[in-house]
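1. got a predicted structure plus its sequence, pasted below:
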Amino acid sequence: MTHSDIVIEHVRDKKGRAAFVDVGNAFSARVPNSVPQLRGEQIELITPGKNPFFGHARAQLFIAKVNGKPVGRISAHIDELALQVPKEQGFGPGTGMFGYFDADSEAVAHALLAEAEKWLLSEEMTRVLGPISMSIWEEPGLLVRGQDHPPMIMMGHHPAHYRGWIESYGFTTAKTLLTYDLPVDREFPPLIQRIVKSGERNSRITVRQVVKKRWDSEAAIILSILNDAWSGNWGFVPFTADEIAYAGKKLRPIIFEPLNMIAELDGEPVAFLLTFPDINQVLAKINGKLFPFGWFHMLRWLHFPKGSGMRVPLMGVKKELHNSRMASQLAFMMIDQIRRTADELYESKRGEVGWILDDNKGMVAIADAINSKINREYIVFGKDLI
């Protein structure tokens, strides 16, 4: 195959977006341990007017074909909010992104990356990061370690050879993201237990479950803490009001009160921890299809996800407490309570914490202290365009 054999089509309508998702699903089906996702949900994420990400972002989707047959796909997108953050936090002025990257050969990979870069240059971008599919809060990074086991909920899963194809086109590592495997049926070390018990005796601290009946207001509290806690982190882009409402609505079905915590200090919410049962376990069982009978398995799982793995995708402590003993104590208290609940109530055996920035010393120290081990590694690549 030569570069001239490859035709890159621009996706411009609803039919094209559906085809874009189908191309990705066809590639995913070839990757060992991948888990099929709900097609309608995937289409919604890339549809302006459906996903509020497009309230501050624009994108172009591409499908590569050879002799009329799809051989790859990619997105190029620009987040106006990401352009406003300081460059040392990852994005900044002139930084666009690519995502949803799939290719069946290095030649196709390079043709797709070239087309994405061409579009970004036409939009006056000078630098590109990726893969980020499509918001930094959705699926950031390329999986480069951990292909030997299925991904948990909301985690990307990619073949190992994609890394070489991206790097051979001039991209280098911009940031490494880690996830940690945690055996939830094992008690934390004695030191952590003492820290937790000390916090439980502190009358200033209250660690409570979220209340699902008032989930909209609870979600607003959580995302307000998140916007504050993560504001100095690499890759941070603030949630908008529309995104907070959208996230709250989408997450509600998988919110189980005993698994999600808000910590209060002197009656004020200052920290949170979200835990999602691994819906990928049921999606794998129904092959990502609700009909004709998948809905029955899904409803049963949503009623009580017994035995599911657990993922902690987000945790935050208000910035005013950063680098304090109180911050780590609150984190240990929430994690320990959820670990015990996952073990005793849901009969879970393992959990996953992440992603965590590899240079986030505080979170890495917490992960190490509870005897969790790195089980996945993702890379966000970067490249100057001019």
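-> Great, that's in hand.
2. when you work out contacts or count neighbours from here on, use the C-alpha atoms and nothing else.
-> OK.
3. residue ranges for the helices of the stretch 201-350 of the chain, please.
-> Taking DSSP state H, counting those that start in this stretch as the test, the helices found in the stretch 201-350 of the chain are 215-229, 241-251, 280-286, 294-303, 325-344.
4. TSV for those helices, including distance to L274?
-> Written out in TSV, the entries for these read as follows (distance: least, C-alpha to C-alpha, whole Å):
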stretch	distance to L274
helix 215-229	9
helix 241-251	10
helix 280-286	17
helix 294-303	17
helix 325-344	9
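5. out of those, which is closest to N202?
-> The closest approach between N202 and any of these, judged by C-alpha to C-alpha, belongs to helix 325-344 at 10.8 Å.
6. distance from stretch 10-20 to the middle of the chain?
-> 24 Å (C-alpha atoms, centre = their mean, to the nearest Å).
7. and the contacts of it?
-> Taking contacts as C-alpha atoms under 8 Å, 6 or more residues apart in numbering, the residues outside stretch 10-20 that touch it are 43, 46-47, 60-63, 73.
8. please apply the same query to stretch 259-266.
-> Under the contact criterion C-alpha under 8 Å, 6+ apart, stretch 259-266 has outside partners 204-210, 222, 269-276, 330, 334, 338, 341-342.
9. comparison target, given below:
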Amino acid sequence: MSFTIAQVVTEKEKANFLKVAHDIYILDNNWIAPLNKQIHNIFEPAKNSYFEHGCARRWILKNAEGESIGRIAAFIDNDKKKNNQLHAGGVGFFECINDQCAANLLFDTARTWLEENHVAAMDGPINFGENDRFWGLLVEGFTEPPFTTNYNHPYYRQLFENYGFKDYYEMTSNVIDLEKPLDERFERIWSRVKEKNNVQFRHPQKKELNVFAQHFKEIYNEAWQFHEEYKPITETRALKFAKEIRVLFIRKMIPFAFIGDEPAAFLICTPDLNQIFKEFKGHIGPFQLLKFLWRSRNDFAWYRKRGILTKGHAIAIGVKPKFQQCGLETGMIMSSLEDVRKLGFKSIELRWAGDFNPKINRLHSAVGAVRARKHITYRFIFDKNREFKRYKPISMERSRIG
């Protein structure tokens, strides 16, 4: 079978890049189309700040009949380049029919471009942006995915591994069933935490999101410092994140812990908008957007009262290292638990427990969370003589929650 591959340049090709995914999953009832505009904006320099320190390309693969049968994107984030460390680019938004030759051509094309730009490896599938969305290859849990969570066909794993990609790190997502009581030890820890007069749990107001951004930035930059690919979050990025959260904002799902007046920890949960967006099939026009915004008032009351919105997901949890023995993780969960239940939420998915982070995995286990899905982030090193190393584990003594 012959294939042709071409870079995405025109508006028509950009639309076709989005359409490829719809064609690949046309018979898969578990796939929920990401919002086309959200994917489109990732590759628009005016919309994505990562273009300030990086670049990206996209390609579409066609068969002999001219039908689009695959796609891939490649990108370089120069902020991740560090002295004496392997400089890895990324590939993502990969879709392909079940054909190894087709997949190899997509991977080869991305690799060639990355090598021409002096990159030594490619990680994938990843996002040209934050790693809390569109990250990793799904290998377990082929059910309806939460919002911005990668979903793919099971055969994609063979396409990646047969090409030569190796398991760089694994990320599990685990679900707390809110209709079941938590372990009694959490009640005991919660009682002890409440007895400490200098510990407070606060939930930000929507009108205070600038303050939220400052607290988030302060905690994040201390909590993530031992991460192998850590780079400090800037005030601009923190404010952008706060603006994004505004659309998803349910106050009682975002607890912050304070020791005295010092921000010490955060737990950021959002409603799973895929329960709402599923019917949109990736397209959200002006009328649909207005209807969504209207129905999202009062903590998404319209959707909750009709049983449409019952799931949430924790997208980030962080605790400053010096406060990691204070029970703040438990305190944040317990400070919100009853209110979240009263809002009609039946489950919370705790996302992205990396296998390199023993502390977050221990926390997921302690709250009785059950595995829902697993993603793998792969790495392919271009120089076959260079040693492959998995992502560096974070020691228990220095690990952070996140």
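-> Alright, I've got the coordinates. Because the structure is predicted, anything quoted here is derived from the model rather than measured.
10. for M152 of the first structure, which of the helices of the stretch 201-350 of the first structure is the nearest?
-> Closest of the helices of the stretch 201-350 of the first structure to M152 of the first structure is helix 280-286, at 6.0 Å (criterion: C-alpha to C-alpha).
11. can you give me the strands for the second structure?
-> Under the criterion DSSP state E, the second structure contains strands at 3-7, 54-63, 68-77, 88-96, 121-124, 137-140, 166-177, 199-202, 256-259, 262-271, 311-319, 347-354, 370-381.
12. same list, the ones you listed, but as TSV with mean neighbour count and distance to N210 of the second structure please.
-> Compiled in TSV, the strands of the second structure are given as follows (neighbours: other C-alpha atoms under 10 Å; distance: least, C-alpha to C-alpha, whole Å):
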stretch	mean neighbour count	distance to N210 of the second structure
strand 3-7	15	40
strand 54-63	20	27
strand 68-77	25	27
strand 88-96	25	32
strand 121-124	23	33
strand 137-140	21	34
strand 166-177	21	29
strand 199-202	20	15
strand 256-259	22	14
strand 262-271	23	14
strand 311-319	22	18
strand 347-354	23	25
strand 370-381	21	33
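13. ok, which of these comes nearest N36 of the second structure?
-> Distance to N36 of the second structure, taken as C-alpha to C-alpha, is lowest for strand 88-96 among the strands of the second structure, at 12.1 Å.
14. from the contact counts, what lies against the closest one?
-> helix 11-24, strand 68-77, helix 100-116, strand 121-124 (3 or more C-alpha pairs under 8 Å, 6 or more residues apart in numbering; DSSP states H and E).
15. how does it look with 6 Å?
-> Helices and strands touching strand 88-96 of the second structure, as assessed by 3 or more C-alpha pairs under 6 Å, 6 or more residues apart in numbering; DSSP states H and E, comprise strand 68-77, strand 121-124.
16. ok, average deviation of it from the first structure?
-> When the first structure is overlaid, strand 88-96 of the second structure sits 0.8 Å from its aligned residues on average, using mean C-alpha distance after the TM-score superposition for the first structure.
17. okay, that strand sits on what stretch of the first structure?
-> Using TM-score structural alignment, strand 88-96 of the second structure corresponds to residues 95-103 of the first structure.
18. what do we get in the second structure for F54 of the first structure?
-> If you follow F54 of the first structure across to the second structure using TM-score structural alignment, you land on F51.
19. from F256 of the second structure, how far off is the closest residue to that match other than its chain neighbours?
-> Closest residue in space to F51 of the second structure, ignoring its immediate chain neighbours: P45 at 5.5 Å, by C-alpha to C-alpha, 6 or more residues apart in numbering. Plainly put, P45 of the second structure is 33 Å away from F256 of the second structure if you go by C-alpha to C-alpha, to the nearest Å.
20. what's the answer for G136 of the second structure, then?
-> Note on G136 of the second structure: its distance to F256 of the second structure, by C-alpha to C-alpha, is 28 Å.
21. who's in contact with A103 of the first structure?
-> Neighbouring residues of A103 of the first structure by C-alpha atoms under 6 Å, 6 or more residues apart in numbering: 71-72, 109.
22. tell me the one of these nearest L178 of the first structure?
-> Using C-alpha to C-alpha, A109 is the member of these that sits closest to L178 of the first structure, with 24.9 Å.
23. what is the burial count for the closest one?
-> Burial of A109 of the first structure is recorded as 23 neighbouring residues (other C-alpha atoms under 10 Å).
24. cool, and L251 of the first structure?
-> L251 of the first structure has 12 neighbours, counted by other C-alpha under 10 Å.
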